[in-house]
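# Sequence and computational prediction follow.
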Amino acid sequence: MKPPSFEYVVADSIEHALHLLADGGDDAKVIAGGQSLVPLLNFRMARPSLLVDINQVPGLANIKKIDQGIAIGALTRHAKLITSKTITQNLPLLPEAAAWIAHPQIRNRGTIGGSLAHADASAELPVALLALDAHVKVMSLRGKRRIPIKDLLVSHFVSSILPDEIIVEVTVPIPPSGTGAAFDEFSRRHGDYAIGGAAAIVTLDDNNRCVSARITVLGGGSTAIRCQDAESLLLGSTPTTTDIAAAAKTAVTGLEPVSTVHGSSVYRQEVIRTLVERTLTRALLRARPTMESMD
């Protein structure tokens, strides 16, 4: 199919882009990598009258350390998340999750800002960034806002970004020492939409007691989901395989994955439970490599 007609303007600065969005109203859309928006255009699920291309806006693809952690420009490509030393050394969960995104061609074009703005419930980066307690900075002619990921993701394909706002940066705190993280997902073929997925981040003290845990899942509902009841089961304990299994079971309690041709809701829930157990186990071993056994 072909997209409906629209006006296309390349913005040369963030101010230029913001003025275009403000003038275009609800019928204007931002385009960067286009890996999510273009298919929607082709299927006529999106019908903007104006596309504002921000690829030429300077400064939106930087990755740098800041006091709060790591600042990642919204135009940072998925592939860069995998190769950046700043990311891999400080936020290893992100490259692990990004490696699951579709195929190399898409990772070379897709952007972190676009993935978050698209708010796909089956996307990897929202799940990983929710586990990492990230925030996004958005701008409009009215000023700037800092939005926690948990408040950004509203529902499937729905975010809290207003029509005249642009994501310009993602800030992610660097986890403390003694932290391990893991991401995993399952699909029929690598690159297909995931049937289920999970991210886990745990921090252990010098006695291998869990002082912090964050568990998030992909495919469990209309958006990325944090499983706080499951996290609380691990806090203060020296986690065993029994504890991990209990946390994984609690994580999927109440989830309502949508049944698809690839699997029923019950099947997808079981996939997610298995992946939570797997990622928790891997994260704990990475937090304390000297832990030979969790029995």
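That came through fine.

# contacts and neighbour counts: CA atoms only from here.
Noted.

# Could I get the contacting residues of residue 221?
Counting by CA atoms under 8 Å, 6 or more residues apart in numbering, residue 221 touches 121, 255-258.

# Tell me the secondary structure at it.
Following DSSP: H, G, I helix; E, B strand; the rest coil, residue 221 is assigned to coil.

# also this one, for the comparison:
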Amino acid sequence: MIEGYDAVKYYRPTNLDDALKLLAGDPDARCISGGASLVAMMNADLVQPSALVSLKAIAELQGIRSFPDGLIVGAMTKHQIVANDSRFTGGLEVIRSAAANIGHPAIRAVGTIGGSISLADPSADYPAALVAAEARIEIASHRGRRFVPAHEFFITYYTTALEPDEMVVAVHLAAPPGASVSAYRKVGRTEGDFATASVAFCGAFSGGQCTFARVAVGGCGDTPVRSAEANALLVGASPNSASVARAAEALVGACDPVDDVRGSADYRRLLVRRLLPRVFAQASQKAAN
């Protein structure tokens, strides 16, 4: 039992199979990684798990592994590890930038990528970056494993494609084309806060013009916002092209923001209009260098 939570059992398995068996045996059990978000939700009576399954002792879930076709990030990899890893370059730099924008150093030292994306807060930093990078989320249960594209993993506010007996075990990132670049920017009320709005960009440039583009917006809908129209408008554009502003308007049209303590819906739309040109120009500059 956990002190202060007399009805909550606590397990600390040392291998993935045991963790999955515990989840399969109790549909009300929850995985706990860094714990910052889950414990806060428990304190606020937003969730009441019957048991907590700690993932801290499972070596398989730790660290970043390189392969010829990309990177695999274990679910228990801390934000600070991702933020400081030089292997996130080119089109994958957006992931490192997102990690570096999460909270404060103390939060980045304990929070994990698996825990963050499993919470599925649309104002968090990872979701938009993972969607722009076309990441795949590896999910496991006692029944086996499956892979879900990031844009399908996030279903709505605080809801993912995970079934009750499933957990995130890794994030798979395909090696981007050699000439690719990426950028990430967000605006928050204060330093370290969740995003009022954020924009993640992955793409490539040749001769100063964009040759492919993938954009995702955070904080402006129940999931990261994508727009095929905006991506198409950016192809062939340079930072000073009028089509960049049109792409921003296409993104704004795809957004469905709300009014909350971080800002109004109209303010969020304004931020998207401002952030996309800046992110696009930043990526273009990286390509030029």
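Noted; the coordinates are in hand. Because the structure is predicted, anything quoted here is derived from the model rather than measured.

# what's the TM between chain one and chain two?
For these two chains in superposition, a TM-score of 0.94 is obtained (TM-score structural alignment, normalised by the length of structure 2); 286 aligned residues with a CA RMSD of 1.7 Å.

# ok so, going back, so which of the contacts of residue 221 of structure 1 would you say is closest to residue 273 of structure 1?
residue 255 (10.3 Å; CA to CA).

# That closest one and residue 220 touch, don't they?
Yes: using CA atoms under 8 Å, residue 255 of structure 1 is in contact with residue 220, at 5.5 Å.

# circling back to that earlier point, could I have the ChimeraX command that selects the buried members from the contacts of residue 221 of structure 1?
Applying 16 or more other CA atoms under 10 Å to the contacts of residue 221 of structure 1, the buried members can be selected in ChimeraX as follows:
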select :121,255,257,258
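
# Tell me where the stretch 151-295 of structure 1 has helices.
For the stretch 151-295 of structure 1, the helices defined by DSSP state H, counting those that start in this stretch cover 228-234, 241-252, 265-287.

# what residues does the first one touch?
Defining contact as CA under 8 Å, 6+ apart, one finds that helix 228-234 of structure 1 is touched by 210, 213-215, 243-244, 246-251.

# rerun at 10 Å
With CA atoms under 10 Å, 6 or more residues apart in numbering as the test, helix 228-234 of structure 1 has contacts from 200-202, 209-216, 239-240, 243-253, 276.

# Show me which of those residues are buried.
200-202, 210-216, 239, 243-252, 276.

# Can you get me a residue count around the closest residue to residue 193 of structure 2 other than its chain neighbours?
Using CA to CA, 6 or more residues apart in numbering and skipping residues adjacent in sequence, the residue nearest residue 193 of structure 2 is residue 103, 5.9 Å away. Look at residue 103 of structure 2: counted by other CA atoms under 10 Å, it has 18 neighbours.

# residue contacts, residue 103 of structure 2?
Going by CA under 10 Å, 6+ apart, residue 103 of structure 2 touches 79, 111, 124-125, 190-194.

# Can you classify the nearest residue to residue 145 of structure 2 once chain neighbours are set aside as helix, strand or coil?
Closest residue to residue 145 of structure 2 apart from its sequence neighbours, by CA to CA, 6+ apart: residue 139 at 5.6 Å. Assigned with three-state DSSP, residue 139 of structure 2 falls in the strand class.

# Against residue 248 of structure 1, how distant is the nearest residue to residue 74 of structure 1 once chain neighbours are set aside?
Spatial nearest neighbour of residue 74 of structure 1, chain neighbours left out: residue 113 (4.2 Å); criterion: CA to CA, 6+ apart. Residue 113 of structure 1 sits 30 Å away from residue 248 of structure 1 when distances are taken as CA to CA, to the nearest Å.
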